[in-house]
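S.K.: Build me a structure from this.
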Amino acid sequence: MTRSPATPLPPPEERRRLRKSHSLTQAQFARRVGVSREAVRAWESGRTPPHGRKGETYVKLLTTATPTKPEPTGQQRSPEPPEHSEPAEPIKSAKPSARSVKPSPVRTGGRSVLRPPVRSVQEEAVDPTTLTPAQAFDALYTFCTPALVRQTYLLSGRRDLARESVERAFQLAWDRWPEVARDRDPAGWVRAAAYEWALAPWHRFRPRHRRPEPPPSQLSDRVLLDVLLHLPPPYRRTVVLYDGVGLDLPETAAETEASTPAAASRLLRAHETLAARLPELSDPLVLHQRLAELASTEHLRPAKPPEVRDGSERRARFWTRAAIAFTLALIGATALTLYTAPTHYDPPVPPGETAQGVPPRVAPGPLSDKERKLRTKLREELPHGPERLAPQPW
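M.R.: Reported below is the predicted structural model:
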């Protein structure tokens, strides 16, 4: 049955059911539409609505495509294959002009190194519902860390800062693990935290960051890294997310906390700057390939998951003890102040005033240093002086 292209967009649950009725995974459906798998996942979850030509193509494929397998009736449906059972492929740009170019990575081995590999449930061989919090955290860390370290290296240009940013992001995730575990995209949560730490402006004041970082060995990689590091941090982050990780424009805008037009403007200006220095990077797929090659040249080895969890717990214990010590010190200082503070107030004697020509009476006032010394001397010498003569009655 053929429908009009103006058919209203089905609700998110219906979109997922329609795609599954065609026996297509999110990656396969994304290739037919010409977008990334993350975009299809966002559309099905209701986070972002499809729009533009891609949105029209998406609605048309949902409503007009013929299912490859008929739905069984009167019996139990056979279990469908998991959506992540397809091997990962290099991330392709969502731009129509870039679809005709097929990248051929030289150092990435046919797989994007700026994005975690897609794994199936059979490959994991574990039931997610039976995992302990530590096991779930270790699985997320092992899954995301290799690609995330390379992404933060492109943002900062420093190897030690890239490893530190990822470790601090996962330490923060372990501190807030109930919140992260319930998040729709835990990897995106950790990625945003790592990017914030890597792009923090106060790193320039640290002593070890004042020393220059050894540049990459290849001249082309050095030039590309130099151009990236001269971009403003928001532009650099937008380029890494859009051209490196493969997010679409609305997701890139949401992660950079900007509007979609602002993210598009940043991306356009960044592309102009890159193309001015390196004209071959005007092709989005070539830019993605070069970013992947630049990130893959550095062998960045992060810490093991138990070390990150132990570091997070040590940091939490340290700050807890510091807060307790500060509270006790504040209570002690307050108690000492209350104990030594005077309980009454003695107002000073006001100076006298002349009234009707009568001079004021001299009121006792504070003694000078010389008078106090004389008083002390007299008090000390009085017992040793002559006896006082007292008049006797007759």
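S.K.: Going by C-alpha atoms from here, please, whenever you check contacts or count neighbours.
M.R.: Will do.
S.K.: Which element is encountered next along the chain beyond the helix or strand where residue 270 lies?
M.R.: For residue 270, the host element (DSSP states H and E) is helix 260-277. Next along the chain after helix 260-277, taking DSSP H and E as the criterion, comes helix 284-296.
S.K.: tell me what the following helix or strand past that next one is packed against?
M.R.: Proceeding N to C from helix 284-296, the next assigned helix or strand is helix 305-340, under DSSP H and E. On a contact count with 3 or more Cα pairs under 8 Å, 6 or more residues apart in numbering; DSSP states H and E, helix 305-340 meets helix 133-156, helix 159-175.
S.K.: Next, the structure of the following sequence, for comparison with the previous one:
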Amino acid sequence: MTESPASQLPPPKERRRLRESGSLTQAQVAARVGVGRATVRAWERGHSTPSGQEGEAYARLLAALAEPAAGRTDANGRTGSSALTPAQAFDALYAFCAPALARQTYLLTGRRELAREAVEHAFQLAWQRWPEVAQDRDPAGWVRAVAYEWALSPWHRFRPRHRSPEPPPADPADRALLNALLELPPSYRRTLVLYDGVGLDLPETAAETEASTPAAAGRLTRAREAVAAQVPHLADPAELHRRLVELASTERLQPPGPTTVRTTGERRNVFWTRAAIAFTVAIIGSTALTLRTAPTHYEPPIAPARAVQGVPPPAAMGPLSRGEQALRDKLRHSQTSGPERLTPVAG
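M.R.: Below is the predicted model:
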């Protein structure tokens, strides 16, 4: 009894993982199998079951993609033939995700150097937390979320190297599409790239953008309308997806090698660890100095001075009044006749 194509197929999530492991888009798989992109998306979501000649071709394609991956790590850090070391598993994830992720991040920012920095930062953080990332149900999504957050951070605008614009794409059509993307709010831009560029479904897009499914659908609709208003021929979602893939593919963004990323991340960890230790030692030293020089007994504060009441104001310099002149003359004439005064007499 011949098995049907559906019985030979892996689960829906594994279908998507195998496609991504071969660096294929949904449109490329659809072209090879002879169906539409929407059909491939439905197969990967489990909404429909492949059948007929298309299903057989799809099963053969997935089997071919699964053979090279049998000896290397899967999306959860496991392998088909032998266990890999953490470094080997990380390198496999990096080789699988980094090139496409750099191109996607370029669509978000329009800056090539920033896209490379975002990918490098995301994988350095993934290497620091590798036990957590290796056990995650979607390590590629974990790294993608970190890279997108870093790339869309508003603090980059204050960096001197990112204040001047980068050269735009050479093709006028690519320039128009990139300008339309960059004019979207960051949340709309991210939703559009995830859904129409990466190929996530709506619930996955909502989860990665930390929004509800209706909110993600609203952002996607408004983002498509804004792009179509500037580039009318991209009103068709299928054409928009094709152009997003083409625009990302025209930029040859080469992130550094996985060994460089791991080494740089480890050195950065050592630097910050030493800086934290030095800061802690400085705090301890300043605390000890304060305790050493602080007084050991209570010294009451000096009471504030109080004004003495009843003191006449000092007389101002100037001519004497008539009363003062009379008092002066009286004192001069009564200087030797008064009983209260003694006049020295020469002996």
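S.K.: Tell me the counterpart residues of the helix holding residue 270 of structure 1 in structure 2, please.
M.R.: Mapping helix 260-277 of structure 1 onto structure 2 (TM-score structural alignment) gives residues 213-230.
S.K.: likewise stretch 222-234 of structure 1?
M.R.: So stretch 222-234 of structure 1 sits over residues 175-187 in structure 2, by TM-score structural alignment.
S.K.: what stretch of structure 1 does stretch 268-287 of structure 2 fall on?
M.R.: Stretch 268-287 of structure 2 maps onto residues 315-334 of structure 1, going by TM-score structural alignment.
S.K.: Please list the outside residues in contact with that stretch.
M.R.: Stretch 315-334 of structure 1 has contacts (Cα atoms under 8 Å, 6 or more residues apart in numbering) with residue 175.
S.K.: how big is the offset of that stretch relative to structure 2?
M.R.: Once superposed with structure 2, the aligned residues differ from stretch 315-334 of structure 1 by a mean of 0.5 Å; criterion: mean Cα distance after the TM-score superposition for structure 1.
S.K.: Same check on stretch 160-170 of structure 1?
M.R.: Averaged out, stretch 160-170 of structure 1 is 0.3 Å away (mean Cα distance after the TM-score superposition for structure 1).
S.K.: I figured residue 98 of structure 2 was touching residue 253, is that so?
M.R.: No. Contact criterion Cα atoms under 8 Å: residue 98 of structure 2 and residue 253 do not qualify, at 9.7 Å.
S.K.: what about those two, which has more around it?
M.R.: For residue 98 of structure 2 and residue 253, the more surrounded residue by other Cα atoms under 10 Å is residue 98, and the numbers stand at 25 against 19.
S.K.: List the residues that contact that one.
M.R.: 119, 255.
S.K.: That one maps to what in structure 1?
M.R.: So, by TM-score structural alignment, residue 98 of structure 2 is matched to residue 145.
S.K.: Now do its match against residue 153 of structure 1, distance only.
M.R.: 12 Å (Cα to Cα, to the nearest Å).
S.K.: got it, and residue 328 of structure 1?
M.R.: Applying Cα to Cα to residue 328 of structure 1 and residue 153 of structure 1 gives a distance of 42 Å.
S.K.: Have a look at those two and say which one is more surrounded.
M.R.: A count of neighbours by other Cα under 10 Å puts residue 153 above the other of residue 328 of structure 1 and residue 153, at 24 against 12.
S.K.: what's that one in contact with, if anything?
M.R.: 159, 161-162, 295.
S.K.: Could I get those in CSV, plus columns for neighbour count?
M.R.: Formatted as CSV, the contacts of residue 153 of structure 1 follow (neighbours: other Cα atoms under 10 Å):
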residue, neighbour count
159, 20
161, 20
162, 25
295, 27
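S.K.: Just the closest of the residues you listed to residue 173 of structure 1, please.
M.R.: Closest to residue 173 of structure 1 out of these is residue 162 (16.7 Å), distances taken as Cα to Cα.
S.K.: what's the matching residue for that closest one over in structure 2?
M.R.: In structure 2, residue 162 of structure 1 lines up with residue 115, judged by TM-score structural alignment.
S.K.: if I read this right, that match contacts residue 149, doesn't it?
M.R.: No. The criterion here is Cα under 8 Å, and residue 115 of structure 2 misses it with residue 149 at 11.4 Å.
S.K.: Could you check how far the residue positioned nearest the centre of structure 2 is from residue 199 of structure 2?
M.R.: Structure 2 has residue 150 as the residue nearest its centroid, 2.8 Å off, counting by Cα atoms, centre = their mean. Distance of residue 150 of structure 2 to residue 199 of structure 2, computed by Cα to Cα: 21 Å.
S.K.: Same check on residue 65 of structure 2?
M.R.: Counting by Cα to Cα, the gap from residue 65 of structure 2 to residue 199 of structure 2 is 19 Å.
S.K.: Likewise for residue 85 of structure 2?
M.R.: Applying Cα to Cα, the value for residue 85 of structure 2 to residue 199 of structure 2 is 31 Å.
S.K.: more neighbours, those two?
M.R.: Between residue 85 of structure 2 and residue 199, counted using other Cα under 10 Å, residue 199 has the larger neighbour count: 19 against 11.
S.K.: Pull the contacting residues for residue 143 of structure 2.
M.R.: 122-123, 126.
S.K.: try 6 Å this time
M.R.: residue 122 (Cα atoms under 6 Å, 6 or more residues apart in numbering).
S.K.: Pull up the gap between the aligned residue in structure 1 for it and residue 161 of structure 1, please.
M.R.: When structure 1 is aligned by TM-score structural alignment, the residue opposite residue 143 of structure 2 is residue 190. For residue 190 of structure 1, the distance to residue 161 of structure 1 equals 16 Å [Cα to Cα].
S.K.: can you check residue 313 of structure 1 too?
M.R.: Using Cα to Cα, residue 313 of structure 1 is found at 21 Å from residue 161 of structure 1.
S.K.: same question, residue 332 of structure 1
M.R.: Applying Cα to Cα to residue 332 of structure 1 and residue 161 of structure 1 gives a distance of 40 Å.
S.K.: follow-up on the earlier one: which residues touch the match of helix 260-277 of structure 1?
M.R.: Here stretch 213-230 of structure 2 has contacts from 180, 188, 192, 203, 206, 234-235, using Cα under 6 Å, 6+ apart.
S.K.: Dump those to JSON lines, plus neighbour count, distance to residue 138 of structure 2 and secondary structure.
M.R.: Formatted as JSON lines, the contacts of stretch 213-230 of structure 2 follow (neighbours: other Cα atoms under 10 Å; distance: Cα to Cα, whole Å; DSSP: H, G, I helix; E, B strand; the rest coil):
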{"residue": "180", "neighbour count": "18", "distance to residue 138 of structure 2": "30", "secondary structure": "helix"}
{"residue": "188", "neighbour count": "22", "distance to residue 138 of structure 2": "23", "secondary structure": "helix"}
{"residue": "192", "neighbour count": "30", "distance to residue 138 of structure 2": "20", "secondary structure": "helix"}
{"residue": "203", "neighbour count": "16", "distance to residue 138 of structure 2": "14", "secondary structure": "helix"}
{"residue": "206", "neighbour count": "21", "distance to residue 138 of structure 2": "15", "secondary structure": "helix"}
{"residue": "234", "neighbour count": "19", "distance to residue 138 of structure 2": "31", "secondary structure": "helix"}
{"residue": "235", "neighbour count": "16", "distance to residue 138 of structure 2": "31", "secondary structure": "coil"}
